[in-house]
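K.L.:
have a look; sequence and predicted model below, questions after that.
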Amino acid sequence: MTQNQTQHIPVVIVGGGQAGLSTAYCLKKLGIESIVFERNGKFHSWRESRWDSFCLVTPNWQCRLPDFHYDREYGGTDPDGFMLRDEIIAYVDAFAEMAKPDLRENVDVTRVAPRQGGGFNVETTIGKWTCDQVVIATGGYDTPIEPPYAANLDPGVFQMHSVDYRNVDQFPEGGVLVVGTGQSGVQLMEDFVRAGRDVHLAVGPAPRSPRKYRGRDATDWLSDAGHYGITIAQHPDPVKAMTQTNHYMSGRDGGKEIDLRRFHIDHGVELYGSLADMDGTAVKFLPDLTKNLDDADRSYLGIRTQIDAYIAQQGINAPEEPPFQKVWQPTEERTEIDLAEAGITSVLWAIGFRPDYSWIEADVFDARGKPVFDRGVTAHKGLSFIGLGWLNTWGSGRFLGIEEDSRHLAAQIAAQLEVPVKQMCDA
């Protein structure tokens, strides 16, 4: 096909990560042709957007790509372990080799627009396509978030977003202020602690989770209790589920809890409340450190209570745990510091990302720019999303839920394309 020709294909999938390739695989099993466009290389976020010491936070057994479970088809031998970055890449690459999608790498999709009479026009950097269905599998990590006042920081202070972080050696000598306490922020904080650096941490409202509790990983208990099977439609507080930051813990060293109070006591990490403003070398924080630490502990204890209730209900003989105790409590709320006086030469932003859907010309977004759908299927016929958090369950957007979500979406697409029922059953 030349640059000026238009080719038709039943389904275009935008995004060559695990969600996009899983959907392509499930469609292939139903006999439906698709093409996957990836602006970089396949699994780019695993290869290029993860730091050197990265490892999974959830156990390997939760890696369940369709027909390619870690401890089944892939033949992984450490289901309760936590794969390192290169091991994750080997796993997803092996899935791609098995799935054999029609994948076009280093192709940017610049426009998706509905066609009169149905279907879509898709414009890319290698030409134009028409299709009946479009699946958006780009995830929610397009644009790194940095607050506007980051531009007011003294230019002599080094700044980096977590998307560009690989290791501590990228940073100049001196102390570092890590902003954000989601899963990335606390793990990058530990990287600097291990390197013997002077670490300061702006603590946000992220919740935390136990790791091992009453003899097992907390995620094992939660799985057995049916927690991961709860759908967003069944959730008692769906708004909270959709907006809450992920619980922080770590898969490092075989898996462990992250207690910021203990990092302060044991490693001298200086803790502050949420970052509020910057001007030159002056940095201001909200007086919410105590609240944020207490809220994180409240979440931690809530998960323990949930596990306790399941153990009691099932009559399981499990070892008891000592009561939780706070090892440290702030005596004051420091709301302002001078970076130069504190010896801080760097700021590491770990406050997340926002998606960019500006290239999609369809009325499927709410006032905040988030897509509106039912299990990924939007009100605009033929336009779907996959790989986003709580598409259906907690596992959506993670390895755990991709198989279920991609199979469901493929079936929905097949129904819209009116694929014969026998063909669907035989696939």
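P.N.:
The structure has been received and is ready for your questions.
K.L.:
switch to C-alpha atoms for all contacts and neighbour counts from now on
P.N.:
Noted.
K.L.:
host element of Asp266?
P.N.:
Applying DSSP states H and E as the criterion places Asp266 in helix 260-267.
K.L.:
what's in contact with the helix or strand following that helix?
P.N.:
For helix 260-267, the following helix or strand on the C-terminal side (DSSP H and E) is strand 270-272. With contact meaning Cα atoms under 8 Å, 6 or more residues apart in numbering, strand 270-272 is reached by 199-203, 264, 285, 289, 333-335.
K.L.:
hmm, try it at 7 Å
P.N.:
For strand 270-272, contacts defined as Cα atoms under 7 Å, 6 or more residues apart in numbering pick out 199-203, 264, 285, 289, 334.
K.L.:
ok now that strand, how far from the chain's centre?
P.N.:
Its chain's average C-alpha position is 25 Å from that of strand 270-272, according to Cα atoms, centre = their mean, to the nearest Å.
K.L.:
check stretch 119-139 too.
P.N.:
The answer for stretch 119-139 is 24 Å, by Cα atoms, centre = their mean.
K.L.:
quick check: end-to-end length of that stretch?
P.N.:
End-to-end span of stretch 119-139 (Cα to Cα, to the nearest Å): 22 Å.
K.L.:
give me the contacts around that stretch.
P.N.:
With Cα under 7 Å, 6+ apart as the test, stretch 119-139 has contacts from 3-15, 19-20, 107-115, 382-388.
K.L.:
in addition, the following structure is provided for comparison:
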Amino acid sequence: MTENMTNIDTLIVGAGQAGIAMSEHLTRLEVPHLVLEKNRIAEAWRSVRWDSLVANGPAWHDRFPGMTFPGADADSFVPKDKVADYFVSYAEKFNAPIRTGVEVLSVVRNEGAGGFTVTTSDGIIQAQRVVSSTGPFQIPVIPAAAPQDPELLQIHSAHYRNPERLPEGGVLVIGAGSSGVQIADELQRSGKKVYLSVGPHDRPPRSYRDRDFVWWLGVLGLWDAAANEPGKEHVTIAVSGAHGGQTIDFRQLAQQGLNLVGRTESFDNGVACFRNDLADNIKAGDANYLSLLDRADAYVSRHGLDLPEEPQAREFLADPECMTQPTLELDLKQAGITAIIWATGYATDYSWLQVDAFDDKGQPKHHRGVSSEPGVYFLGLPWLSRRGSTFIWGVWHDAKYIADQIVIQRQYQYYRHS
């Protein structure tokens, strides 16, 4: 660390979309700050995603307000490396004070002196405030129920790259959110025999009546929902920008050749056991899908919009055999399964943030990112302030709020009685 970097007003940990958004707002408000990133800018987009991934939202929507995606059609879905390049260019636009290759090892409060002592891989920093912008995708989670079989390749979706890197044979993909569905579809299209374990999910239309679903969520006010619905905390969203953007249709995937099963419950001597809930999960996803169409139709009628009707959007294929006669057990060897991909989400790791800002489950205690520990802030988490918080544009608006709170605290901190 150079001499003038050892003391800083605000330290931002992480230079992904959250850290860059935070830096932009602090720069605009003239708050001295520094961003530390242990890897490269937007590293997760480059190395914790599969090769063919594209953004799940169209280019006109999934971006920061101050810059469009260079050379991208507004309605296209931008490839992952282009998304990472976008963040690098965006940071350069306002000369963000980012230091890459520096890992934050610990943050502890200075008792009786104010601020925090931050130990990094490149020295000690004193900071008045710390913003955790490390995001929710930190530790890939593979459940303890995973089979103990050395002959079976098991990887998390974070480590999947392409079909060619998997061994010959079939694949069981566990988890049918956006990642699991897209990976299973890619594997099946490559010629592999694929089983996809489907749990509860929301299934929005990719587009309806000539508008992308992100537009519908906007005009219907659903991006601004302030809290997740009770009982849906662990319900994933099945949506994809692959192949130019298509609505995820599990019946269509079954017709295409994917073998659908219910939620994975256990493994016993090489046999996978699934819950008898596939049909229920798909039909609940249908209900979620149809409810958005209903709300969209009502909005069109109420506002007298000239948008084309789309009655075919409500037509479903017949239930496939996997729904009417579900597979509840699968002998992996007999089925030719040589690999399991766990699309089962992530856990957070805040072991470096050694402050009183967490509940008894280790989750951050905060209101709209303002922590219960004065001077500590969280950014980039799901439902930080609303439904849109996890998305690129949503992070930008959350960062604006937190930056304003930091300025307010600075005004109090530096007040001098005349």
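P.N.:
Sure, I can see it. The model shown is predicted, which means the values in this text are computed figures rather than measured ones.
K.L.:
on that earlier part again, next step: the contacts of strand 270-272 of structure 1 restricted to helices.
P.N.:
Using DSSP state H, the members of the contacts of strand 270-272 of structure 1 that fall within helices are 264, 289.
K.L.:
any of the contacts of strand 270-272 of structure 1 buried? List them.
P.N.:
Buried subset of these (neighbour count, 16 or more other Cα atoms under 10 Å): 199-203, 264, 285, 289, 334.
K.L.:
for the residues you listed, name the two members farthest from one another.
P.N.:
Greatest spatial distance among these (Cα to Cα): His264 and Phe285, at 17.6 Å.
K.L.:
as TSV, the buried ones among the contacts of strand 270-272 of structure 1 with distance to Pro144 of structure 1 would be great.
P.N.:
Converted to TSV, these look like this (distance: Cα to Cα, whole Å):
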residue	distance to Pro144 of structure 1
Val199	22
His200	21
Leu201	19
Ala202	18
Val203	19
His264	28
Phe285	21
Leu289	24
Arg334	27
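K.L.:
residue in structure 2 matching Glu173 of structure 1?
P.N.:
Aligned by TM-score structural alignment, Glu173 of structure 1 pairs with Glu168 of structure 2.
K.L.:
what distance do you get for the closest residue to that match other than its chain neighbours to Leu153 of structure 2?
P.N.:
Closest residue to Glu168 of structure 2 apart from its sequence neighbours, by Cα to Cα, 6 or more residues apart in numbering: Thr338 at 7.2 Å. As judged by Cα to Cα, Thr338 of structure 2 and Leu153 of structure 2 stand 6 Å apart.
K.L.:
ok, the two, which is more surrounded?
P.N.:
The neighbour count for Thr338 of structure 2 versus Leu153, taken as other Cα atoms under 10 Å, is higher for Thr338 (18 against 14).
K.L.:
secondary structure element for the aligned residue in structure 1 for that one, which one?
P.N.:
Using TM-score structural alignment as the criterion, Thr338 of structure 2 maps onto Thr345 of structure 1. Using DSSP H and E, Thr345 of structure 1 sits within strand 344-349.
K.L.:
distance from the chain centre to that strand, please.
P.N.:
23 Å.
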